[in-house]
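**Student:** Following is a predicted model, sequence given first.
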Amino acid sequence: MKRKVFTFYFTAGQLEVGHSSSLFCYTCENEHSNWNCLKTYKCEEHENYCTTTYSAAGFGKDMGYRITKKCSADCPETNTDFGVVAISTKCCKTSLCNFSGANSVKLSYAVMFLGTVASLICVIRAGL
């Protein structure tokens, strides 16, 4: 009887240690639309996060957007806005949690306007 109990606990312990990651994330590379980012991928065992990086660059009608989604071992969460260039990376830890494009990148037209005015003032002062 003791031998059977020991075998049961030993086997259960092996199953727990052998558990591998089953995180799935949406993946894409520099896509123009979130609709092009619906491919799923099973992450490696060391990758614990799904990330979405959303970038925008340009001004007005010439504004360009890019989305990159992937599995990641770490969480490089950022939110940077320089007016004419903005980058945002969001992380999550459950399967297929990176469905939406990280819409937190919002370009501030006031910041873009002030940046443009400051650039013009520098050009005028330099006499160009």
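**Tutor:** Yep, it's here. Numbering: from 1, shown residues only.
**Student:** hey, let's count contacts and neighbours off CA atoms from now on
**Tutor:** OK.
**Student:** for the chain, longest helix please?
**Tutor:** When the chain is parsed with DSSP state H, its longest helix is helix 109-126.
**Student:** Check which residues of it are buried.
**Tutor:** Along helix 109-126, these residues count as buried under the neighbour rule (16 or more other C-alpha atoms under 10 Å): residue 112.
**Student:** and the comparison structure, right after this:
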Amino acid sequence: MKTLLVALLVAILCAGKAHAFFCYRCENEPSNWNCMKAVKCAEQDQFCTTITSTSGSGKNAVYQLSKRCTPTCTENFIDTGLTSVSTKCCSHSLCNISGATSVKTSGLLMAVGVLASFFYIFQSLL
């Protein structure tokens, strides 16, 4: 039994790390609904990126969204008044699902909100 466990441990340590990193990919789409195609990234890719650009204002505003895998990423936001470009980076599979660039949700914050809602409902029933 010990021999089997040692052999299994050696096999695990000697096996190469499997690369299975996925990101959503699209180019210059007007809606996030068009950016839901998941692709397997190259081995050197470490990040999923979401690049949003907006030009114009009001009814004439043009919104474009691009998502891809990249080996490096620098987050930035550039606003010239009539145009803006934002780059967001994340580093786990399929993390670039949202097209929203300024919305960040915390799991803990969401859980606290849900719990507070339940407490309020139960308190009002008593």
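**Tutor:** Everything's here; your move. Note that the structure is a prediction, hence the values are computed from the model and not measured.
**Student:** re the thing from before, can you give the distance of the longest helix of the first structure from its chain's centre?
**Tutor:** Put simply, helix 109-126 of the first structure sits 31 Å off its chain's centre (C-alpha atoms, centre = their mean, to the nearest Å).
**Student:** name the helices or strands packed onto that helix?
**Tutor:** With contacts defined as 3 or more C-alpha pairs under 8 Å, 6 or more residues apart in numbering; DSSP states H and E, helix 109-126 of the first structure has no helix or strand neighbours.
**Student:** a helix runs through residue 97 of the first structure, doesn't it?
**Tutor:** No - the assignment for residue 97 of the first structure, made by DSSP: H, G, I helix; E, B strand; the rest coil, is coil rather than a helix.
**Student:** Hmm, it is touching residue 52, no?
**Tutor:** No - when contacts are counted by C-alpha atoms under 8 Å, residue 97 of the first structure is not listed as touching residue 52 (9.7 Å).
**Student:** Between those two, which is the more surrounded one?
**Tutor:** Here residue 97 of the first structure and residue 52 are compared on neighbour count by other C-alpha atoms under 10 Å; more neighbours surround residue 52, at 29 against 17.
**Student:** any idea how far the residue mapped onto residue 80 of the second structure from the first structure lies from residue 123 of the first structure?
**Tutor:** In the first structure, the residue matched to residue 80 of the second structure (TM-score structural alignment) is residue 82. Distance from residue 82 of the first structure to residue 123 of the first structure, counting by C-alpha to C-alpha, to the nearest Å: 19 Å.
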